[in-house]
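> please work out how this folds:
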Amino acid sequence: MPRPLLVAGVDSSTQSCKYITVNAATGEIRTSTALPHPDGTAVDPKAWWDAFTGVGATALGGVKAVSVSAQQHSTIFLGANEEPVNEAILWNDQRATSSALELRREFGPDWWARELGMIPTAAHPVSKLRWLARTAPETADRVQRVVIPHDWLTWRLLGAQGDPTTDRSDASGTGYWASTGAGYRTDILEAAFGRQLSVPRVLGPGERAGVTSGGVVVGAGCGDNAASAFGLGTVQGEAVVSIGTSMTVSMVDTLHVVDVTGHVADMADAAGAQLPIVATLNGARILNSAAHMLSLSLGELDELASQGPPDAQGLCFLPYLDGERTPLLPASQGALIGLTRFSMTPQNLARAAILGLACAIADAIDDLSRAGLVIEIVTLVGGGSRSAALRQAVADLTGRTVGWPESREYAALGAARQAAWALTGELPDWPPAKRQAVDPAERAEWTTEVRERHRNTAAVLYGAELT
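The predicted structure is shown next:
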């Protein structure tokens, strides 16, 4: 029996680097390896390369093609010798908030939404470039090139020869590339940084970035959200909620979104369509923090949250623990409101944490609906998707069926699918991941009150800051 043709996918996420090998014909995962990344919102990119090498993504034993997905927005500044001149600033770093607000004022939110499909936050590279130019001009003077993690890892894998490449999904998250077809906006890049910089060439979804010295084909690569949707086999009408360090809600669609609130960004997917997305800073860490506060495991927290009243007996937990990006509340903290002698129980505290995250997900789904997208089903992925209480709460609060696939590294799988595409020239027709599902409860009158409580409490605490 002939040995199957193998391809590889890499996901260099915030927390770790995952490497998988996959049967190119069937999409079956054959091997999987992972190594952690250092914590923090600023990291020496060499730590990412060390993990990339450590999982075997440079050895590539037995594979014919590889593609790389990675955390989006995190920004690497390269000097004349192609080495980083500064730590990479991650997507969840808030230092560029004032720069993002400056850029909003200079061009106007409507202009950003119309011309770029997004409105700058501290997460976006365009804001980080403005911050670096304003606060560290001597360092900024040394910068010759700006790249995103998947661009940099792909380029290094190819021996750092020639110019780096990227793809539509990661380019569309920079703040200076328009997914509507306008491409790079050098006027915005110059306005942000004060001069032009070298930027990666944008490849099409099935293009090759190159071939390694060992003869392995390297695909275009993509951002992690686009890779997850591609690995899942997402269909139109399906909102994918990724609950990891952050929380994102995205959809594969052909619609170009213009959202003047800035909540929905018009990003590109990994296969030539669009990936409108809502991103928050706070995801599974909400549940991790609540479990730590109650001295519970995540499984115990989930069980406890299912034992009390579904509305947490009036407790309202606003989960802005690390500040927030959507809504734009960079200096905010979390809040627990509605404490009484009767509501102060472990069950209600656990349930309030679940509802805080579930309401954030429901708000994001509403944002996508207001932008003109039709959402028929909701799929949860990532570490937070393991919570049965959260799955049911999202179904109840949104009134939609909520599904979840088996636990797999979907971003790495999406990258592997892209690698197979680059190798063969044909989009692989791998079977989509099977989902289990739960429907909204028939009687869930409490949901309207819970959502109103969260909205009203946030409005009172944050007022005009809620945009």
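> only C-alpha atoms from now on, for both contacts and neighbour counts.
Fine.
> packing partners for the helix or strand residue 20 falls within?
Using DSSP states H and E, residue 20 maps to strand 16-23. Packed against strand 16-23, as judged by 3 or more Cα pairs under 8 Å, 6 or more residues apart in numbering; DSSP states H and E, are the following elements: strand 6-12, strand 29-36, helix 45-54, helix 410-424.
> mind running it again at 10 Å?
Packing partners of strand 16-23 (3 or more Cα pairs under 10 Å, 6 or more residues apart in numbering; DSSP states H and E): strand 6-12, strand 29-36, helix 45-54, strand 65-70, helix 410-424.
> and the ones you listed: which comes nearest residue 240?
With distances scored as Cα to Cα, the stretch of the helices and strands packed on strand 16-23 nearest to residue 240 is helix 410-424 (11.7 Å).
> in that closest one, what's buried?
410-423 (16 or more other Cα atoms under 10 Å).
> hmm, back to that, could you export the helices and strands packed on strand 16-23 as TSV, including distance to residue 281?
Compiled in TSV, the helices and strands packed on strand 16-23 are given as follows (distance: least, Cα to Cα, whole Å):
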stretch	distance to residue 281
strand 6-12	18
strand 29-36	20
helix 45-54	21
strand 65-70	17
helix 410-424	19
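> please generate a structure for the following sequence too, so the two can be compared:
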Amino acid sequence: MKAYLGIDIGTFESKGVLADADGRVIATARRAHRMLVPQPGWAEHDAEKNWWGEFCEISNELIATSRYDPSAIKSVAVSGIGPCMLPVDGNGAPLMNAVLYGVDTRASEEIAELTAEVGLDELLASGGNALTSQSVGPKILWLKKNRPEIFARTRCVLNSSSFLIHRLTGRFVIDHYSAGSFNPLYDIRAQGWSDRYAERIIAPDRLPELLWTTEIAGAVTPEAARQTGLAVGTPVTAGTIDAAAEAVSVGVKDAGEMMMMYGSTMFIILVADRRIEDPRLWYAPWLFEGQHACMSGTSTSGTLTRWFQEQFARELDPETALATLAAEAENSPPGANGLVVLPYFSGERTPIHDPAARGVVFGLDLTHSRSDIYRALLEGIALGVRSVIETYEEAGAPLKRIAAVGGGTKNRIWSQAISDTTGWKQDVCANTIGAAYGNAFLAALAIGDAARDDIMRWNEVEREIAPDAESAAVYRRGYPVFKELYSRTQDLMKGLSTRDA
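Alright, predicted model coming up:
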């Protein structure tokens, strides 16, 4: 029997999957953890505990639960939240907590500095992206300026997947797709690290070696085998960011196909056969040579529902609280009885890229209930996604299909509101485990045990979420208010954000 191991490190939990050669799930495991917020605008993880510790626990559990001999696991693929910034020493030991992706906005000053120095045109030409909170380069510069003693000890800067790969194989490597988010350090024209910023930010020899996602990075070492339960010598792929693995898991493989990930944030990937140039969108080479990725993301979605649960539904059982709130929200009609929410509770990424943006609940009166407010939060996320889809259209990016993935697809109001606000049907595959399942497929693909088209056999479309005309009309009336609300309050928001300084 053959099996393939996929493990993913998320914002709030890690997941693992063992799948067989036909894509059947043999066993799953997960571990919950918290995102650390030491001060407003910061978001961190303990890499040793949350990343490697949970990888080891999950790997051992999957082997024990499945009763597979470790030698039956033919390959391993990993992914994780990204882009992150984790400085490590020569032994791969973390020198501080990992700085997370775009929800961490600590490098706003460095973003402004580098944009002024380099110029937006050159940033787009060489890196494919404007600098935003999603860019790793400014966060490395923040490290250099604000933690010089740590920067001096840094042998390599890793992200979540490359940290795991080092622990498994002893090599410092990163895939091209992940490296594309290290802007301005990755040169898309040469598809390699640039030495232009060696003095200003960091030298290329302190960054990981570049590989394509399904290249084999190395083999499980004896020490890694002891901790994970895997067999010594098991092949390990180069890994990738979680959203890319999620896209693979639901069959996003051809130009015009889009993955919409319902997670802690909404993250969207469109595969293209050419580079889409727009400063509001992110670019990276896709997982395979010759393809391109055009990406976007919101700052809060699942994090917003979790916040609401913890602050306003404390009496509910934590295990079922979100389901209970979703059921309550069904009692509120589309439009939430006149409420409009700006879901910018951690700033916002696409399309406004404003770390100073703040959440707004607009239209409240004494008749509104908790169910109205919770529904309005979900609809606010959906209206934000509509503005993202409009950005793709304005950039000339061809869109042919949307595949939805992630735990949020089980929330009927949330997923239906996105189809209603955008006008696009969403395909939901039978298996919605997400990135961990995509990793299992990538592990099989990397060693030649699967072809790219096999993912549609592994994970067939189970249902469609089609737009509802009546609800869509309600959201069309609310969308101009959503847009104008930010326009009219953004200067006030900047005044409130002075506490971040």
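> so which of the helices and strands packed on strand 16-23 of the first structure is nearest residue 437 of the first structure?
Minimum separation from residue 437 of the first structure across these (Cα to Cα) falls at helix 410-424, 18.0 Å.
> the closest one aligns to what range in the second structure?
The alignment of helix 410-424 of the first structure onto the second structure (TM-score structural alignment) covers residues 434-448.
> all strands in the stretch 251-400 of the first structure, in order from the N-terminus.
Shown for the stretch 251-400 of the first structure, the strands assigned by DSSP state E, counting those that start in this stretch span residues 277-280, 316-318, 335-337, 377-381.
> what's the average distance of the last one to the second structure?
Once the two are superposed, strand 377-381 of the first structure sits an average of 2.6 Å from its aligned residues in the second structure (mean Cα distance after the TM-score superposition for the first structure).
> in the second structure, what residues pair with that strand?
With TM-score structural alignment as the criterion, strand 377-381 of the first structure aligns to 401-405.
> repeat that for the third one.
Per TM-score structural alignment, the counterpart of strand 335-337 of the first structure in the second structure is residues 360-362.
> show residues contacting that stretch.
Stretch 360-362 of the second structure is contacted by residues 338-345, 373, 376-377, 380, 481-482, 485-486, 489, 493 when judged by Cα atoms under 10 Å, 6 or more residues apart in numbering.
> make JSON lines out of the buried residues of helix 410-424 of the first structure and add distance to residue 191 of the first structure.
Converted to JSON lines, these look like this (distance: Cα to Cα, whole Å):
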{"residue": "410", "distance to residue 191 of the first structure": "37"}
{"residue": "411", "distance to residue 191 of the first structure": "34"}
{"residue": "412", "distance to residue 191 of the first structure": "35"}
{"residue": "413", "distance to residue 191 of the first structure": "38"}
{"residue": "414", "distance to residue 191 of the first structure": "35"}
{"residue": "415", "distance to residue 191 of the first structure": "34"}
{"residue": "416", "distance to residue 191 of the first structure": "37"}
{"residue": "417", "distance to residue 191 of the first structure": "37"}
{"residue": "418", "distance to residue 191 of the first structure": "34"}
{"residue": "419", "distance to residue 191 of the first structure": "36"}
{"residue": "420", "distance to residue 191 of the first structure": "39"}
{"residue": "421", "distance to residue 191 of the first structure": "37"}
{"residue": "422", "distance to residue 191 of the first structure": "36"}
{"residue": "423", "distance to residue 191 of the first structure": "39"}
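> closest to residue 231 of the first structure out of those?
Nearest member of the buried residues of helix 410-424 of the first structure to residue 231 of the first structure, counting by Cα to Cα, is residue 414, at 3.6 Å.
> contacting residues around the closest one?
8-11, 27, 67-69, 221-222, 224-233, 270, 420.
> same check, this time on residue 292 of the first structure
Applying Cα under 10 Å, 6+ apart, one finds that residue 292 of the first structure lies in contact with 286, 298, 301.
> and the residues you listed, which is closest to residue 243 of the first structure?
Among the contacts of residue 292 of the first structure, and counting by Cα to Cα, the member closest to residue 243 of the first structure is residue 286, at 10.1 Å.
> that older thread, now for the helices and strands packed on strand 16-23 of the first structure, which one comes closest to residue 239 of the first structure?
helix 410-424 (15.1 Å).
> residue 181 of the first structure: which element?
Counting by DSSP H and E, residue 181 of the first structure is part of no helix or strand.
> for residue 142 of the first structure, find the nearest of the strands of the stretch 251-400 of the first structure.
Shortest distance between residue 142 of the first structure and those, using Cα to Cα, is found for strand 277-280: 31.5 Å.
> mean shift of the closest one relative to the second structure?
Superposing on the second structure and averaging over aligned pairs (mean Cα distance after the TM-score superposition for the first structure), strand 277-280 of the first structure comes out at 1.2 Å.
> name the SS class of the nearest residue to residue 272 of the first structure once chain neighbours are set aside, please.
If the residues on either side of it in the chain are set aside, residue 272 of the first structure comes closest to residue 205, at 6.3 Å by Cα to Cα, 6 or more residues apart in numbering. What DSSP: H, G, I helix; E, B strand; the rest coil gives for residue 205 of the first structure is coil.
> what does residue 205 of the first structure correspond to in the second structure?
When the second structure is aligned by TM-score structural alignment, residue 205 of the first structure is paired with residue 213.
> my read: its match touches residue 76, true?
No. The criterion here is Cα atoms under 10 Å, and residue 213 of the second structure misses it with residue 76 at 12.0 Å.
> more neighbours, these two?
Neighbours were counted for residue 213 of the second structure and for residue 76 using other Cα atoms under 10 Å; residue 76 has more, 31 against 28.
> quick check: that one touching residue 228?
No. Taking contacts as Cα under 10 Å, residue 76 of the second structure lies outside contact range of residue 228: 11.6 Å.
> and for those two, which residues touch both?
168, 220.
> what range in the second structure matches the strand holding residue 20 of the first structure?
Against the second structure, strand 16-23 of the first structure falls on residues 13-20 (TM-score structural alignment).
> average offset of the matching stretch relative to the first structure?
Mean for stretch 13-20 of the second structure is 1.7 Å (mean Cα distance after the TM-score superposition for the first structure).
> OK, contacts around residue 69 of the first structure?
9-13, 17-18, 149-151, 153-154, 170, 220-228, 411-416, 418.
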